[in-house]
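Q: pasted the sequence and its predicted model underneath.
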Amino acid sequence: MLTCGMENFVVSARKYRPATFDTVVGQEHITTTLKNAIKTNHLAQAFLFCGPRGVGKTTCARILAKTINCHNLTPEGEACNECESCTSFNQSASFNIHELDAASNNSVEDIRNLIDQVRYPPQSGKYKIYIIDEVHMLSSAAFNAFLKTLEEPPSYAIFILATTEKHKILPTILSRCQIFDFNRIQPQHIASHLASIAQKESITAESDALDLIAQKADGGLRDALSMFDLNVTFSADRTIRYKEVLDNLHILDYDYYFKLTDQLLTGDLTQSLLTLDEILRKGFDVHQFVVGLCRHFRDLLVCKDQATVQLLQVTENVRRQYLEQSAKAPMSFLLSALSIGGQCDINFKQAKDQRLHVELALMKLANLRNVLDWNTLPTTAPSEAPLNGAEKKTAYHRLTEANP
């Protein structure tokens, strides 16, 4: 029998859904523009919110709808949360705000019903707002039926369309909308938001663990909150630990890539193959490992120059490790390693024995030390005079031997 505590659980993505523009994470360029439009009464009749999933499109659409109809806007351009319009919105009982999910209501008939509703002005409040989610799912006939209304909407109607696939929307629709492109949310913003939720919920969380969740979420806050809930549920003492997050989300730790690169730099083929075996025995996908290793080489390469270190999206502790290993790795090794790793990735699907295919790539990588004549090569990008013809030929032969 379920206890009351279990019945009352609300997932973090719903419990901490932003209710004002100021609480939206990582989309300041959009929230500032919308607040200014409301304050100066420069509202478009149709908005199109585009961007990847879980970054706040529908949330911003709801906040915009609520704020437009608020009777007592704050000086900052936020909804008061107390007037009749705000109260009815908070209780999901507003007659002025209509939501349509185009994924399941994509026929001409559904759009005709919506157009019929648009004809009637609002009973109270200034605007009737129509939020159409996943608008790219509308059939072309439904798009055409919707076009006339979007072209000449009544003064009290505002349309807010949301989509993850802008390229699927007709140009005639796009030209009639004010388009807002939502960004993937930066990992540091996600981690900081998770830390504030952990504090509110009296959850202890290691900062490295939250950073790992933020990296894995790939810019989607909703995904990050789902992973956060999973790890809280796993922990009996309400503590989120780095090692447990690695296991729960099945992530290959950075340490493996650092260890393997050290082994390749010293030409230790035996330990390299044993490290690969350990990774595979832990159940990690061998193709994902190849992609991760190429990514690791790329990150080491961007550490070679102070101007590009900012492209590294990792925690301070991991950044320090990258800078240390990058100083030890010659530029020529990293370029050749990226070439070998890229070829391994491209040909992976065609390989009959995929493990052997990856092991062969590791053999080539471990042999780069002998091929490239380590001691005569600089560890950073060379700035001296260009090579003469004979030197170019020698360098070319070395690289082609390294990357057959």
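A: Alright, I've got the coordinates.
Q: going forward, measure contacts between C-alpha atoms and count neighbours the same way
A: Noted.
Q: buried sites along stretch 327-341?
A: Buried residues in stretch 327-341, defined by neighbour count with 16 or more other CA atoms under 10 Å: Ala329, Pro330, Met331, Ser332, Phe333, Leu334, Ser336, Ala337, Leu338, Ser339, Ile340, Gly341.
Q: which of the residues you listed fall in helices?
A: Mapping the buried residues of stretch 327-341 onto helices (DSSP state H) picks out Met331, Ser332, Phe333, Leu334, Ser336, Ala337, Leu338, Ser339, Ile340, Gly341.
Q: shouldn't the last one be in contact with Ala361?
A: Yes. Taking CA atoms under 8 Å as the contact criterion, Gly341 and Ala361 are neighbours in contact, 6.9 Å apart.
Q: helices and strands around the one helix or strand Glu109 maps to, which ones?
A: Assigned by DSSP states H and E, Glu109 belongs to helix 108-118. Using 3 or more CA pairs under 8 Å, 6 or more residues apart in numbering; DSSP states H and E, the elements in contact with helix 108-118 are helix 140-151.
Q: what about versus this one:
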Amino acid sequence: MSYLVLARKWRPRDFESLVGQDHVVRALTHALTTQRLHHAWLFTGTRGVGKTTLSRILAKSLNCEAGITAHPCGKCAACTQIDAGRFVDYVELDAASNRGVDEMTQLLEQAVYAPTAARFKVYMIDEVHMLSGHAFNAMLKTLEEPPPHVKFILATTDPQKIPPTVLSRCLQFNLKQMAPESIASHLAWVLEQENVRFESLALRLIGQSASGSMRDALSLTDQAIAFSSGDLTLESVRSMLGSVDQTLLVQLLQSLYQCDAPQVLEVTRRLSERGLSLRAALADLAILLSRIAITQRVGTCELEDETVRDAVQHLANEMPADLVQLFYTVCVHSRQELAQAPDEFAGFVMICLRMLGFVDSLVDPQKKSAPLKTSQPVESSKPTGLASTAENTERLSAPASGSTVLETPDSSTTPADPTPSLVAATPVHPVPPSDASEQEKSAEDFVGVAIREAKDTQLFRQDAPAPGKSNDQARLSSGAGLTDPSDLQSGVNLCGRKCLRPAHRRHIQHIRMIRQMHHHRSHRLMMLDMMRCCHLSLMIMVRTVCFRGKMPRR
């Protein structure tokens, strides 16, 4: 006898053995128990989640010799022949190869005849979205009012391509992708029946690689059994799948945090020499960073691998939360840039160097060279951080030679020192004085540049305000006091409800919030990119206000 693959050998035979589709099983079981049977069902979902299996179980429940039941016996002629695929009154049609109107017309002509040896004649049309438009139109009338002995079961992986007229005639059930835990549990049961040794972490890795498909998981298990000679270990499965070793990613992250550029390049070379996909490594690094961020908030790490769990817990205690979020953002957004790089290795190296650049700006140089150890909470009364913040505020307020002096908020309205809760929550790290002053000053100049450019192009009204104008109107017309982003609220008061959209008002609120956060030293370089994002929208907003203010009313 030829070998039968695991996906076919261990196909579920009843509703109880079906994995991961409890919501569909519950609905069909109640319908069969109460005899409230629809004439057409539509099963949707990705490949390998149980659409064909559900169709066969439902056909057995309808035609079992014990009667219409949610628990078919599996021993009668109808049940055994349906499982074997040779039951005369159960027809499976592949719409991908029978998509024309002629094939559909032939099927509908046969449907009018009574079943040969069963209670119902069941037609299962797989990949129904592949039917042509004329074929869908030909089956509409029969699908709406079929003969009492006919049941239709439709299955598809792309329900958006099915016409609404067909969807409205069916009961639609969306089959979910299966969780890796459910897949690993089912694989463990299958391998126990097959007397194959395995490691739980290896099955977990197969479950993650299956992407929610049980058939893919069973096919990968067949491949793993052949690859490892009947002994499924974590190393053999990882080598077969070509997945990235988590310990290498932990080493890469530790090297990035310690600002050890040679070690970062060494780990990257090791990843490349093993033939691993660096794009997949970047995705796994983002997942690892998300687990670190969750551990920082929750306090515990729920990973089965003890080595990786201890390393994640250690990094969660050491790395600042804002740095973790920054690394995660770089990993997610750099995946698109990696496809445009000259080669994958060069692109991955540049992404790592970009992360190192953020570490240079956000982490204490003494802490970079020091080994990782348990972190201590930052006290709110740390004098060095507050002193550096005050010195930097004074340096920003001093005008540079050849530059336009900007109006700065009064110290009474904008506190120089951050609140104690903010200092305790976010460590205050010193910033290299060479570049920080220019970058921070350019961040504050963005708003002023937008206002000055609008004034230089004479978009503001230069005439004197009328006697009946309010203070806000006078300040906007004269252009006075507009270097402070908080004064942009004057524009909202003047023509906001008629000239400014809600999105522009939100830009003003965001800039005011960014300006307040900008006074906290540890956030300044992170706020720089946010200010750049708002710059273009702010210039468009100011010009829109001025143009609309000069246009005559009709």
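A: It's in. Only a predicted model underlies this, so the values are computations on that prediction, with no experimental measurement involved.
Q: pull the distance from the helix or strand in which Met530 of the second structure is found to the chain's centre.
A: Met530 of the second structure belongs to helix 524-550 when elements are defined using DSSP H and E. Per CA atoms, centre = their mean, to the nearest Å, the displacement of helix 524-550 of the second structure from the mean C-alpha position of its chain is 29 Å.
Q: cool, and stretch 179-189 of the second structure?
A: 23 Å.
Q: that one: which residues count as buried?
A: Here stretch 179-189 of the second structure shows Ala179, Pro180, Ser182, Ile183, Ala184, His186, Leu187, Ala188 as buried, counting by 16+ other CA under 10 Å.
Q: for His71 of the second structure, see how far away the second one is.
A: Meaning Pro180 of the second structure. 28 Å (CA to CA, to the nearest Å).
Q: mind putting the ones in helices among the buried residues of stretch 327-341 of the first structure in a markdown table, distance to Pro382 of the first structure included?
A: Listed next are these as a markdown table, based on distance: CA to CA, whole Å:
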| residue | distance to Pro382 of the first structure |
| --- | --- |
| Met331 | 9 |
| Ser332 | 10 |
| Phe333 | 13 |
| Leu334 | 14 |
| Ser336 | 16 |
| Ala337 | 18 |
| Leu338 | 18 |
| Ser339 | 19 |
| Ile340 | 22 |
| Gly341 | 23 |
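Q: and which of those is nearest to Asn8 of the first structure?
A: Gly341 (49.3 Å; CA to CA).
Q: contacting residues for the aligned residue in the second structure for that closest one?
A: In the second structure, the residue matched to Gly341 of the first structure (TM-score structural alignment) is Cys331. Applying CA atoms under 8 Å, 6 or more residues apart in numbering, we find Cys331 of the second structure in contact with Leu282, Ala283, Leu285, Ala286, Ile351.
Q: correct me if wrong: Val24 of the second structure contacts Leu175.
A: Yes. In this structure, Val24 of the second structure is within contact of Leu175 by CA under 8 Å, at 7.3 Å.
Q: okay, these two: which has more neighbours?
A: Between Val24 of the second structure and Leu175, Leu175 has the larger neighbour count (other CA atoms under 10 Å), namely 20 against 17.
Q: ok, now how distant is the equivalent of the more buried one over in the first structure from Lys243 of the first structure?
A: Mapped onto the first structure by TM-score structural alignment, Leu175 of the second structure lines up with Phe182. Phe182 of the first structure is 32 Å from Lys243 of the first structure, where distance means CA to CA.
Q: mind telling me what element the counterpart of Tyr322 of the first structure in the second structure is part of?
A: Using TM-score structural alignment, the partner of Tyr322 of the first structure in the second structure is Val312. Assigned by DSSP H and E, Val312 of the second structure belongs to helix 306-318.
Q: quick one: the strands in the second structure, in order.
A: Taking DSSP state E to define them, one finds strands in the second structure at 40-44, 90-94, 121-126, 150-156, 171-174, 197-198, 231-232.
Q: make CSV out of those strands and add mean neighbour count and distance to His510 of the second structure.
A: Shown next, in CSV, are the strands of the second structure (neighbours: other CA atoms under 10 Å; distance: least, CA to CA, whole Å):
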stretch, mean neighbour count, distance to His510 of the second structure
strand 40-44, 22, 43
strand 90-94, 19, 55
strand 121-126, 24, 52
strand 150-156, 23, 45
strand 171-174, 16, 41
strand 197-198, 16, 54
strand 231-232, 20, 54
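Q: helices of the stretch 451-554 of the second structure, start to end?
A: Secondary structure of the stretch 451-554 of the second structure (DSSP state H, counting those that start in this stretch): helices at 471-478, 489-499, 502-518, 524-550.
Q: one step back: now the strands of the second structure as CSV including distance to Ser132 of the second structure?
A: Below are the strands of the second structure laid out as CSV (distance: least, CA to CA, whole Å):
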stretch, distance to Ser132 of the second structure
strand 40-44, 18
strand 90-94, 13
strand 121-126, 13
strand 150-156, 14
strand 171-174, 20
strand 197-198, 47
strand 231-232, 45
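Q: nearest to Asp529 of the second structure, of those strands?
A: strand 171-174 (42.0 Å).
Q: now what about the closest one, what contacts it?
A: Contacts of strand 171-174 of the second structure (CA under 8 Å, 6+ apart): Val24, His38, Ala40, Trp41, Leu42, Phe43, Thr44, Gly45.
Q: Val91 of the second structure -> the first structure?
A: Match for Val91 of the second structure (TM-score structural alignment): His98.
Q: which ones are touching the nearest residue to that match once chain neighbours are set aside?
A: Distances taken as CA to CA, 6 or more residues apart in numbering place Tyr130 nearest to His98 of the first structure, at 4.9 Å, with adjacent residues excluded. Neighbour list for Tyr130 of the first structure: Ile97, His98, Glu99, Leu100, Ala157, Ile158, Phe159, Ile160 [criterion: CA under 8 Å, 6+ apart].
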